[in-house]
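Chemist: A predicted structure for the sequence below; I have some questions about it.
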Amino acid sequence: MCGALVAAMFEFTLWQPIANACTRILWNNNKLTVVVGRTMDWPESTEPILTVFPRGMNRNGGLLGPSVVVKENPARWTSKYASLVTTIYGVGTADGFNEKGVGAHMLFLTATDFGARDRNLPGVQAGLWAQYVLDNAASVEEALELLKAIQPILVEYKGHKSTVHLSIEDANGDSAIIEYINGKMLVHHGRQHRIMTNDPPFDKQLALLKQWDFTNATRATPLPGNVSPTDRFVRATFFQKMLPEPKNDREAIAGILAVARNVSVPFGAPNYAPGTLYNTEYRTAIDLINRRYFFELTTSPNVVWVDLKTFDLNPGASVMVLDPDNIDLSGNVTAKFQKAARAPF
């Protein structure tokens, strides 16, 4: 069985183009809380900025920074809910959650194909796909309905194309993975969908996972140990299953970060082509019940955390930002946020 699995995984890696990576881990099957973590694995800095958006933000889904990238029928909306996010290159949201306890995470997927432009649907440049959810949805169910009415648009920034898929979850533990394959939106909806990495598409990841048996696991149970998306998918699934019941919120966050660290990409790890490298840039964890956000930059010695509930989230309040690339930051950094000179989007 394991030999067949290795062969299948090797065959898959042969045709993969060079891509970047990430892992999302949801812990919604404990008796205490709902927490989610992710790694951001990238070959360079994504220039992450922790950003608090109040309600009432006016958005234009056709803008990539100052550039108009959706000229016909761009989506326009005013945010119903406040959010705390990590931005990517200042033009989109890679990760975050909103005041209703909805989390959203964009991860790389080489197979993404948003299809030909359907001008009957408002277009959202893909860097704002997650932000659209956080601005408008109070649950996964609501988000899935809203996403039917827009079309994500592929864009390119700093040499990277936005071939991404989206995972969302809420404080009730509901979960969904949304992918566009061959121009069609595919939704995997259910509490059981706790892990997401990258290629292959999610249905194929689930098929590969069925070839692993974690029954009566011990320290001798074999697991794939490299940094490919398929290896990380299996390891994240295994260790998420093994997490002990948390006694408090602190243990819940520690548990999810432990799994995220296990599936992180070490510095110098090889990418698909010889000589190409990438590593984990940062890790996040979100307490969706208590509305707290934890952030760990891999070049910093400390974990920082933010309490969304302490900010002024009313319409007209300032957008608040914090650059996490500061080794002096540690612990609760809520008071360290500063007013943004202007909203990034």
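Modeler: Sure thing, it's come through. Everything numeric here is computed off the predicted structure, so don't read it as measured data.
Chemist: Please make it C-alpha for all contacts and neighbour counts, starting now.
Modeler: OK.
Chemist: any chance you could map the strands in the stretch 201-345 of the chain?
Modeler: Along the stretch 201-345 of the chain, counting by DSSP state E, counting those that start in this stretch, strands occupy 279-287, 292-297, 304-307, 320-322, 331-332, 338-339.
Chemist: Next one for the comparison:
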Amino acid sequence: MKKHLLCAGICALSLIISAVSASACTLSYWAPEKQHALTGRNMDWFSEMGTKLWIFPRGLERNGQTAQNPMHWTSKYGSLSISIWDCLITEGVNEKGLVANNLYLPETSFEKRNSSQPGMGMSIWLQYYLDNFATVDEAVAATTGKDFQVQSSKLTLFGKTAAIPLHIALTDAHGDCAIIELLDGKTIIHRETKQAALTNTVYATQKILAKQYQGLGGKHMLPGSSESEDRYARTAFYLTKLPQNASSQHAVAGLMSVMRNAATPIGANDPKRPNIAMTLWSTVTDSTTQTMYFSSSLSPNTLRIDLNACTLDKGASILNLDPMHTADTLAGDVQNAFAPHKDIPFVQAGQQITWTAPKTK
């Protein structure tokens, strides 16, 4: 009887999650002993997001992008970052191998602003970690210490304007991973080592749901849909199948194959269900070598950016590359294809993001 109740509860919870999900992204972390530490990510969305690659040198003056009492810092480390909507950092790696990613999480809720505490806008939150910390431990210490208060910007989606709800995954070269979620006005941090997966469901719930599947503790066959909990189950399962003691090249290729297994094909958008969205691009980032592999779904080419080959000295130029519209002409190492650019105009917390996807030619 208890088993039937548990199954019924899991199914009901799964339906609730499917109903509230509003976007789709997938992340994986794989850091077996004596191999490179790798983070994979799929960016899923229903339209073009104006994706740009950035190389940021050390010594940049930053602020937390809140109207009152913003956090202030000078970037300690250089980084390679990815922006969307021309105003928000969604992924990156710094010169010490700390990797940061944010993914959509509809259950996110933000504290009421307390202006006596330094503020951190959602648009620059990820870059704050890349600018300042070498390891997951350091980043978590600053987060649990309540050094700042996170506030969101707004985005209009399908005629409705709401705060941008995100959770963050931090990974590093030492086999450490942290998932940071803002739930019911509290900061919740989960710690993992060596291996982790993340999609668009509350992390603790994902782990419970996955236990019903073969290879993850249950008896059901692996699910095949693009729903958040299904992508999580497939990613978590196939991470266990990657070969140990693989060469760096084979390890990167192996994790990219896991990400492709969780990807949603071009043209599979469901206008009535925005949680089903095509994969725009995929990355695998090597924390050990500070190298990112970027693959646009619009091109068979893969771009490679070695952060160690970039000039990160204080005073060096900020560099920029559009990877979605150069993927047909570029492949392999692309550090030399970046061009000087002014800094990204981070959107301030509370303000509206105005982004219109260009029409497809």
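Modeler: The structure has been received and is ready for your questions. Bear in mind the structure is a predicted one, so any value in this text is a computation, not a measurement.
Chemist: if we can go back for a sec, can you tell me which of the strands of the stretch 201-345 of the first structure is packed in deepest?
Modeler: strand 279-287 (a mean of 25; mean count of other CA atoms under 10 Å).
Chemist: That one: average distance to aligned residues in the second structure?
Modeler: Superposed on the second structure, strand 279-287 of the first structure shows a mean distance of 0.6 Å to its aligned residues (mean CA distance after the TM-score superposition for the first structure).
Chemist: Need the residues that contact that strand.
Modeler: For strand 279-287 of the first structure, contacts defined as CA atoms under 8 Å, 6 or more residues apart in numbering pick out 22, 33-45, 96-97, 103, 249, 253, 256-257, 260-261, 264-269, 292-299.
Chemist: Kindly report the same for stretch 87-94 of the first structure.
Modeler: Residues contacting stretch 87-94 of the first structure (CA under 8 Å, 6+ apart): 46-51, 64-65, 85-86, 95, 105-107, 126-131, 344-345.
Chemist: Where do the helices of the stretch 201-350 of the second structure begin and end?
Modeler: Assigned helices in the stretch 201-350 of the second structure, in chain order: 203-210, 228-239, 248-261 (criterion: DSSP state H, counting those that start in this stretch).
Chemist: tell me the most buried of those?
Modeler: helix 228-239 (a mean of 24).
Chemist: what about that one, how far off from the first structure?
Modeler: Helix 228-239 of the second structure sits 0.4 Å off on average (mean CA distance after the TM-score superposition for the first structure).
Chemist: which helices and strands sit right next to that helix?
Modeler: For helix 228-239 of the second structure, the elements it packs on are strand 24-30, strand 195-198, helix 203-210, helix 248-261, judged by 3 or more CA pairs under 8 Å, 6 or more residues apart in numbering; DSSP states H and E.
Chemist: Now tabulate these in TSV and tack on distance to Y232 of the second structure.
Modeler: Output for these, formatted as TSV (distance: least, CA to CA, whole Å):
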stretch	distance to Y232 of the second structure
strand 24-30	7
strand 195-198	6
helix 203-210	7
helix 248-261	11
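Chemist: closest one to Q117 of the second structure among those?
Modeler: Closest to Q117 of the second structure of these is helix 203-210 (CA to CA; 27.3 Å).
Chemist: picking up where we left off before, next, format the strands of the stretch 201-345 of the first structure as CSV and append distance to S175 of the first structure.
Modeler: Converted to CSV, these look like this (distance: least, CA to CA, whole Å):
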stretch, distance to S175 of the first structure
strand 279-287, 14
strand 292-297, 18
strand 304-307, 23
strand 320-322, 28
strand 331-332, 28
strand 338-339, 33
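Chemist: Please name whichever of the ones you listed is nearest to M9 of the first structure.
Modeler: strand 279-287 (21.1 Å).
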